[in-house]
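Trainee: can you look at this prediction? I've put the sequence above it.
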Amino acid sequence: MAPAVSPTPPPVPRAGYRHLLRTPGAWTFLLPGFAARQPFAMLTLSIVLLLRHTTGSYGVAGAVAAVTGVAMALFAPQSGKLADRYGQRAVLVPGVLSHAAAAALLTVLALAHAPLWALIAAAVPTGASVPQIGPMVRARWAAVLGSGAPDGSGPRPGRHPLLATAAAFESVTDELTFVIGPVLATGLSTGVHPASGLIAEAALTLVGGLLFAAQRRTAPPPAPGRADPRERHASALSVPGVRVLAVVFLGIGSVFGGMQVALTAFSQEHGRPGLNGVLYGVFAAGDMLAGAACGAITWRTSPQRRLLASYAALALVCSTLWAAPTPLPLGGLGLLAGLCIAPALITGYTLVETLVPATSRTEAFTWLTGSVALGQAAAVTAAGQLADGFGASAAFTVPLIGTASALLTVVSLRGRLAPRADTTVTGRGQCVPDAHSGASRWADTS
């Protein structure tokens, strides 16, 4: 009898962008998702530019923009939970419709010189309804690359080699929106009409969001059992590592928010308001370039060490921003800051893959996105007050304080970012060591 021949295992795809973008169905959600994720890049700056024009105060503009960011941060995780439970389309369609209506109301009130309380009242639904496209796209990548069954119980002998590449690609995409978004918002608000940036943001959200929601084939299915209200599932925030990352990502938000206001004030002080979009675009371009490089590198250091190194470098660069005397050196420092942000973002999102099961993945991603929004909101408020009282140089201290605080958090709590075998998020998903790779995976323990 001839000896049994074991089947040849399928070849492992190379972890490159070219192979990633050949994933079946990828382009059907990438293109509309790119348009629909513009709110995160345009919303805060569009509000600041509009209200700075109508009220003449960075403080008022920053306060209203901050309320929008806080509302986004508070409601984003709930949106992620609902998407995990009922599906992305059920959350997206009413969300983008609500956001377009709320942004339109805020625009009308601003142009009508409404009182501050009315602007804040309109800012709450505007921020709360921002669609969480980035986390949803990341969840779709995990679904189409087969990183585990929706209930966390499917076979997962190791992470798909393209998942890290997908995380890097999403960071590049995020930062490409931060290259295009601020320039677009500034150009429209200063060159066409002060309200046109916010109007364009709402229109892109509406059209892109509806097209994204229409792509049902690539959407991860609702988690089994999630529709039963009697079955209770713990939040992804119950995982210690997710809580640490949520705090750490506040520092990234402080850079985004602080830079938006500080660069706007810096451009005004130098008599070139249109330069704001260019300077912020250079900062975001550095972020995008670093993200592209991260996806092409085979890392041999642990993600925990990469996160620590990224925040140390980011805090160092942010400590020099306030001293830039002219736009040219400030642009160079902004580019360096951007180069440091992408590794921190990519590493954080990659760590989530090892910390939570598929049932809570979208929610976990939205906690990080919400933390960025919350940090951005706090930074916009603080930087606005400092810019009004002391000028642009003082506003640049906000990113420094935020990143230094995040660095201290990573240093003191980095041990909690390692997946533990006894970490449980739901009744079925449990993180256990993988026998083949030594990494952690989620398995069915019921």
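Mentor: Looks like it arrived, so ask away. Residues are numbered from 1 along each chain as shown.
Trainee: use CA for all of it now, contacts and neighbours both
Mentor: Noted.
Trainee: distance check, residue 227 against residue 131.
Mentor: Distance check for residue 227 against residue 131: by Cα to Cα, to the nearest Å, it reads 22 Å.
Trainee: more neighbours: those two, which one.
Mentor: Neighbour totals were compared for residue 227 and residue 131, and residue 131 leads with 30 against 13 (other Cα atoms under 10 Å).
Trainee: the more buried one - that's part of a helix, no?
Mentor: No. Assignment of residue 131 by DSSP: H, G, I helix; E, B strand; the rest coil gives coil, placing it outside any helix.
Trainee: what about residue 128, how many neighbours?
Mentor: For residue 128, the neighbour count with other Cα under 10 Å is 24.
Trainee: then residue 71?
Mentor: Residues lying near residue 71 (other Cα under 10 Å) number 22.
Trainee: likewise for residue 301?
Mentor: 8.
Trainee: SS state for it?
Mentor: coil.
Trainee: distance of it from residue 283?
Mentor: Distance, residue 301 to residue 283, using Cα to Cα: 26 Å.
Trainee: how would you label residue 432: helix, strand or coil?
Mentor: Applying three-state DSSP: residue 432 is strand.
Trainee: what distance do you get for the spatially most central residue of the chain to residue 193?
Mentor: Geometric centre of the chain, nearest residue: residue 369, 4.1 Å, by Cα atoms, centre = their mean. As judged by Cα to Cα, residue 369 and residue 193 stand 30 Å apart.
Trainee: check it against this one:
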Amino acid sequence: MESPATETDTARTDENTGNRHSERSSRRPGYGQLLRTEGAWSFLLPGFLARQPYAMLTISIVLLVQHTTGSFGRAGAVSATAGIAMALLAPQSGRLADRFGQAAVLVPQAFLHVLTVGALVAAALLDAPLWALFVAAVPAGATAPQISPMVRARWAARLQGSPLMTTAAAFESVTDEFTFVVGPVLATALCTGVHPAAGLAAEAAISLVGGLVFAAQRRTQPAPSAAGRPAGQGADRARGQGAEGRPSALAAPGARVLVAALLGIGMVFGGMQVSLTAFTESIGRPGANGLMYGVFAAGNMLAAVAVGAVRWKRGPQTRLLTAYPALVAAAALVALTAQLAPWAVALGALGTLTGLCVAPCMITCFTLIESLVPAGARTEAFTWLTGAVALGQATGSTAAGQLADRAGAGAGFLTPLVGTGLALLVLLAFRKALHPAHGGLVAARGLGHRTAVAVD
């Protein structure tokens, strides 16, 4: 029989063991813990509203301009102009947000976007010449509020390299893809059921309201770098610190490689949007366009949920080099089916498969960038990545539109294959640049804990 002292020690040991188990359980990274991050909901909800227009802008331009000009090629080119302007100028707004604060950039940007979208709508409805549509599309794209990079920068600032960063990247991808389920369906319904300009009108209104509400959440925005100590010592200097002490996102070679990868993914989005629009038009069911693109985005969203829920045993570099070839293969199947058996059900199923392959690539890119750039350049870095998607989307829209006009609706589906194929070549050629320059040995393992291992 145990002595009283022994019983007490045993009870204390059991209690301590239980406490440690409870503590480990409560600290296990996951969506639940992520959403319990202090202040998270204050920027998540307005951020969700404010990012909806991102998925509505290009498809709304395509539908309006195609209605007024009768050409998918012209519609894709005008939409591409807006996307290129967004891709080239949005990173500069991200850099300004890093330096002066997100609200200082977002508030005037939201008002300017409403005015510029209104000018584009007026030009289209008044049958302005094509060059005028191109001119109007530039400021409309350039002023589009970049909510998603700002939300990601808030996560990065609050999590500070925690293993929850992969979970946050997955969560943001799920949210982004949900907008690509809702946005095109809503834009298509408004343009086909209400008025050809209704999609852009709704996009501008949501941008203004959502942007102002999001900008009001100042407590959770990252501290402006102009007001604080320059981030540029030690590891940050190795990750791309500028010579003047200001961080530069694209100074990191790995960041440029990720931009190329996301350009290819953007071509999937743009090529699928225009190609599905042309395909549903060719079979006499234009209203099915939003549904078919929504199925593609739904596959992306489901895969994003799964990526965030897996405890990965491989580092993000290896995951990206494994997932991207699968995306290329899926794009090849879509292109082949569109040429040989252009059936709506088959293209819808393969579109879902393509969406399933897109999510792991995108999430891994956004996970990697946090370790490749200085802390003071995060908003700019995230904006370069989302801008690359926009530029790829614009390029894909243009190419797919031209192919659809000249060679039939199914020809546009070649665009995602070409874009992802070229991006894969870049990834393979410069894969060593995806490792952090500071040589850190700590790798984020999905929902697992950080483990001191060599990043593979």
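Mentor: Yes, it's here. Just so you know, these numbers come straight off a predicted model, no measurement behind them.
Trainee: map the residue nearest to the centre of the first structure across to the second structure for me.
Mentor: Under the alignment (TM-score structural alignment), residue 369 of the first structure pairs with residue 386 in the second structure.
Trainee: what of residue 194 of the first structure?
Mentor: In the second structure, the residue matched to residue 194 of the first structure (TM-score structural alignment) is residue 196.
Trainee: same question, residue 349 of the first structure
Mentor: Alignment note (TM-score structural alignment): residue 349 of the first structure maps to residue 366 of the second structure.
Trainee: do I have it right that residue 332 of the second structure meets residue 417?
Mentor: Yes. Assessed by Cα atoms under 8 Å, residue 332 of the second structure is found in contact with residue 417 at 5.6 Å.
Trainee: and those two? which has more neighbours close in?
Mentor: residue 417 (25 against 22).
Trainee: corresponding residue for that one in the first structure?
Mentor: Under TM-score structural alignment, residue 417 of the second structure pairs with residue 400 in the first structure.
Trainee: coming back round to it: what residues does the match of residue 349 of the first structure make contact with?
Mentor: Residue 366 of the second structure makes contacts with 169, 382, 385, as judged by Cα atoms under 8 Å, 6 or more residues apart in numbering.
Trainee: and it, what helix or strand is that in?
Mentor: helix 344-372 (DSSP states H and E).
Trainee: that helix vs the first structure, mean deviation?
Mentor: Here the mean offset of helix 344-372 of the second structure against the first structure after fitting is 0.5 Å, by mean Cα distance after the TM-score superposition for the first structure.
Trainee: one step back: which SS class is the match of residue 194 of the first structure?
Mentor: Going by three-state DSSP: residue 196 of the second structure is coil.
Trainee: the nearest residue to it once chain neighbours are set aside sits in which helix or strand?
Mentor: Leaving aside its sequence neighbours, residue 196 of the second structure sits nearest to residue 64 (Cα to Cα, 6 or more residues apart in numbering; 5.1 Å). Assigned by DSSP H and E, residue 64 of the second structure belongs to helix 54-69.
Trainee: that helix corresponds to what range in the first structure?
Mentor: Using TM-score structural alignment, helix 54-69 of the second structure corresponds to residues 40-55 of the first structure.
Trainee: aligned counterpart of residue 221 of the second structure in the first structure, please.
Mentor: So, by TM-score structural alignment, residue 221 of the second structure is matched to residue 219.
Trainee: how is that match assigned, secondary-structure-wise?
Mentor: With three-state DSSP as the criterion, residue 219 of the first structure reads coil.
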